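Novice: after the sequence you'll find the predicted model.
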Amino acid sequence: MTADDGHDGAQYLAGSPVRVSILRTLRREPRRPADLTDAVDATRTTVQRILGGFRERDWVVKRDAAYRVTPTGKRVHEAYETLLDEVALADRYGRFAADLERVDAGLPPEALDAGELTVATDRNPLAAVDRLTELLREGRDAEIRAVSPIVIQQFNRAAAAALDAGAEVELVIDRDVAETSVSEFGPATDRALDDDDATVYVSPEPIEYGLFKRDDVACVTAYDRRNNPRCVFESTEPIVTEWVDDRFESLVADARRLSAVVEEA
């Protein structure tokens, strides 16, 4: 038996929300057809027809005038509910996952179950920027690790506020961001070079996604093709925090200090 053998059954169940509702209702407790019509808001004829389809597939049996789900029916229902959950997850995290996959970030798929997402929208295009800025500003007396493919004034000001409040900041940027920082954000660059609590590394390779770690909070930021931050995925779960730490250490291992890059330039 192959996966294709179950296609007809899957298509049958997915073909009507009422079918799913009836199977879900019978999972809770056996019911008579008349009880099902009220529970799922369907006509008795529709309910009888669906119950007949379920009986043909051995998903339900009739006993003592009530219909009961069989063990195979329970497995079918559980698998279908899992599929619905996965589709809902894809709808919620689709853009974030696609942007990270496009740049080969390597975030484990199971991590998507372990966090919350802030998404930039047409109505709030700065939602992701605002969330990252807030996390930075809240970093008083904290050890902050970050990776960023862009430099903007909001991030510079938030990082300065964190440093003023006693934070220690480690940041990885790429060469393009370093050049922009030197040419357009002189005061912020000077502080990064002079402040003992700030360490900036320059990656030899382009950076295409963002990372942030503060205490037990870790974030992964997905950027669109124009390098706008679109989604911030935030979590305190080890599967995310440990992955962020590993990626940060890997980038630092291949990077050079900003001071060395500036001196060379």
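Specialist: On my side now, so go ahead. Numbers count the residues shown, from 1 in each chain.
Novice: could you use CA atoms for every contact and neighbour count after this?
Specialist: Noted.
Novice: endpoints of stretch 144-162, how far apart?
Specialist: 9 Å (Cα to Cα, to the nearest Å).
Novice: and if you look at stretch 115-132?
Specialist: Length of stretch 115-132, first residue to last, Cα to Cα: 15 Å.
Novice: what of stretch 250-265?
Specialist: Counting by Cα to Cα, you get 25 Å between the two ends of stretch 250-265.
Novice: check stretch 145-155 too.
Specialist: Terminal residues of stretch 145-155 lie 13 Å apart, using Cα to Cα.
Novice: ok, and for the longest helix anywhere in the chain, which residues are buried?
Specialist: Using DSSP state H, we find that the single longest helix of the chain is helix 71-102. Residues of helix 71-102 classed as buried under the neighbour-count rule (16 or more other Cα atoms under 10 Å) are 73-74, 76-77, 80, 93, 95-97, 99-100.
Novice: now do stretch 170-184
Specialist: Buried, per 16+ other Cα under 10 Å, within stretch 170-184: 170-178, 181.
Novice: gap between it and the chain center?
Specialist: Relative to the centre of its chain, stretch 170-184 is centred 27 Å away, using Cα atoms, centre = their mean, to the nearest Å.
Novice: take the one below as the second:
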Amino acid sequence: MEPSEASLEEIEFLSLSPNRVAVLGLLAEESHTRTELAGETGASQATLGRILSDFADRSWITRAGSEYRATATGCLVAAGFDDLQTILETERKLRTIVEYLPSEEFEFDIRRLSDATITLPTQTRPNAPLQRLLSLLREGERVRAVSHAFNEQTLTVVRERTGADVQTFEGVFSQDAIDALEADPSLRSPFRTLLENERATVRTRQEGVPIAAMVIDETAYLLLRDDHGVLRAAVDTDDDAVRSWAHERFEAYWADATPLEAGDLSSSTPE
């Protein structure tokens, strides 16, 4: 259903005045006097008089003595406008990274990312997204990962943490990621050490892994790259729905992957 001109005018009426939005939101929560509204919003009595009059004309509020409160339709408008603001704030936050988000894999409302921490590379800190991951890994006690890559820095932190008996690690990686580790003499031995640790379990997936995601304790983490493999951003959040999704994606890839043991790695250095 397309919005009518009248409904768009009402959206404009609210959006052009932060005080209108604030007053309606307050009255949707509970009753307030004009003095209380002035204290909460900082609006003058004259401004509040106009706002309350406009709201009364629309039957968005009702008055009982000195107190005002929102009607059922006033509460409906307040809730709807709050949702719209959340959507737009989330869109603005994700605007620069939306093309890199694996949204086709998401099974949660993207608004759940409204409070996420987004880490972008900069000229002075081009590896800022990876550094954000490493800081989380250095504190994490339980790590579950699915990825198409396993870089040296991440391997080093995980190997050290599991080796110190302060972290458990479960990972599902693409076969290409495992082949890259085997092909690098400086990484093959540390990776073998990780696999020999009973606190670490790794599986491989021949079909590949289309996302790079981790659950580190209570935090869900996404590492975002473009089609050329260039690191573009990291997103992490403690949101319950996003964390549940990350666990579900891990378990789905885990069930479809092959266990990898230290003995499965080649022992010779490639020519």
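Specialist: On my side now, so go ahead. What you are looking at is a predicted structure, and each value in this text was computed from that prediction instead of being measured.
Novice: TM-score them against each other, please.
Specialist: Once superposed, the chains reach a TM-score of 0.73 (TM-score structural alignment, normalised by the length of the first structure), with 255 aligned residues with a Cα RMSD of 3.9 Å.
Novice: hmm, back to that, superpose on the second structure and give me the mean offset of the following helix or strand past the longest helix of the first structure.
Specialist: Moving toward the C-terminus from helix 71-102 of the first structure, the next helix or strand (DSSP states H and E) is strand 116-119. Compared with the second structure after fitting, strand 116-119 of the first structure deviates on average by 3.1 Å (mean Cα distance after the TM-score superposition for the first structure).
Novice: just checking, what packs against strand 116-119 of the first structure?
Specialist: helix 127-137, strand 229-235 (3 or more Cα pairs under 8 Å, 6 or more residues apart in numbering; DSSP states H and E).
Novice: quick one, which of the ones you listed gets closest to Q154 of the first structure.
Specialist: Distance to Q154 of the first structure, taken as Cα to Cα, is lowest for helix 127-137 among those, at 6.6 Å.
Novice: which helix or strand lies directly C-terminal to the closest one?
Specialist: strand 143-147.
Novice: distance between the helix or strand following that next one and the chain's centre?
Specialist: Toward the C-terminus, strand 143-147 of the first structure is succeeded by helix 153-164 as the next helix or strand (DSSP H and E). Here the centre of helix 153-164 of the first structure is set off from its chain's centre by 26 Å, with Cα atoms, centre = their mean.
Novice: what residues sit buried inside helix 153-164 of the first structure?
Specialist: Counting neighbours by 16+ other Cα under 10 Å, helix 153-164 of the first structure gives 155-156, 158-163 as buried.
Novice: greatest separation within those: which pair is it?
Specialist: So, the buried residues of helix 153-164 of the first structure by Cα to Cα: farthest apart are F155 and L163, at 12.2 Å.
Novice: excluding covalently adjacent residues, which one is nearest to the counterpart of P204 of the first structure in the second structure?
Specialist: Aligned by TM-score structural alignment, P204 of the first structure pairs with Q206 of the second structure. Using Cα to Cα, 6 or more residues apart in numbering and skipping the chain neighbours, the partner closest in space to Q206 of the second structure is Q175 (5.5 Å).
Novice: how close does the residue most central in space within the first structure sit to F96 of the first structure?
Specialist: Among the residues of the first structure, L112 comes closest to the average C-alpha position under Cα atoms, centre = their mean, at 4.4 Å. Distance, L112 of the first structure to F96 of the first structure, by Cα to Cα: 10 Å.
Novice: show me the contacts for the residue nearest to V151 of the first structure when sequence neighbours are not counted.
Specialist: Nearest non-adjacent residue to V151 of the first structure, counting by Cα to Cα, 6+ apart: V177, 6.1 Å away. Neighbour list for V177 of the first structure: 149-151 [criterion: Cα atoms under 8 Å, 6 or more residues apart in numbering].
Novice: filter those down to the buried ones, PyMOL style.
Specialist: In PyMOL, a selection of the buried entries from those looks like this (16+ other Cα under 10 Å):
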select buried, resi 149+150+151
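Novice: any chance of the contacts of V177 of the first structure in a markdown table, with distance to E138 of the first structure too?
Specialist: Converted to a markdown table, the contacts of V177 of the first structure look like this (distance: Cα to Cα, whole Å):
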| residue | distance to E138 of the first structure |
| --- | --- |
| P149 | 21 |
| I150 | 20 |
| V151 | 19 |
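Novice: closest one of the contacts of V177 of the first structure to D85 of the first structure?
Specialist: Nearest to D85 of the first structure among the contacts of V177 of the first structure is P149, at 32.6 Å by Cα to Cα.
Novice: wait, doesn't that closest one sit right on D174?
Specialist: Yes: judged on Cα atoms under 8 Å, P149 of the first structure makes contact with D174 at a distance of 6.7 Å.
Novice: need the residues touching each of the two.
Specialist: Common neighbours of P149 of the first structure and D174 (Cα under 8 Å, 6+ apart) are 206-207.
Novice: that older thread, can you check what angle separates the longest helix of the first structure from strand 229-235?
Specialist: 130 degrees (axes from the mean of the first three to the mean of the last three Cα atoms, to 10 degrees).
Novice: tell me which other helices or strands helix 71-102 of the first structure touches.
Specialist: For helix 71-102 of the first structure, the helices and strands in contact under the criterion 3+ Cα pairs under 8 Å, 6+ apart are helix 17-28, strand 217-223.
Novice: out of those, which is the most enclosed?
Specialist: Comparing those on average neighbours per residue, with mean count of other Cα atoms under 10 Å, the densest one is strand 217-223 at a mean of 25.
Novice: ok, average deviation of that strand from the second structure?
Specialist: Strand 217-223 of the first structure sits 2.3 Å off on average (mean Cα distance after the TM-score superposition for the first structure).
Novice: tell me the spacing between the match of P204 of the first structure and A177 of the second structure.
Specialist: 10 Å.
Novice: what sits against the residue nearest to A159 of the first structure when sequence neighbours are not counted?
Specialist: Once flanking residues are discounted, A159 of the first structure sits nearest to L136: 6.0 Å by Cα to Cα, 6+ apart. Each residue near L136 of the first structure by Cα under 8 Å, 6+ apart is listed here: 155, 158-159, 162.
Novice: re earlier: tabulate the helices and strands packed on helix 71-102 of the first structure (a markdown table), appending distance to A3 of the first structure.
Specialist: Converted to a markdown table, these look like this (distance: least, Cα to Cα, whole Å):
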| stretch | distance to A3 of the first structure |
| --- | --- |
| helix 17-28 | 20 |
| strand 217-223 | 35 |
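Novice: and the ones you listed: which comes nearest E263 of the first structure?
Specialist: Across those, closest to E263 of the first structure is strand 217-223 (Cα to Cα), at 30.3 Å.
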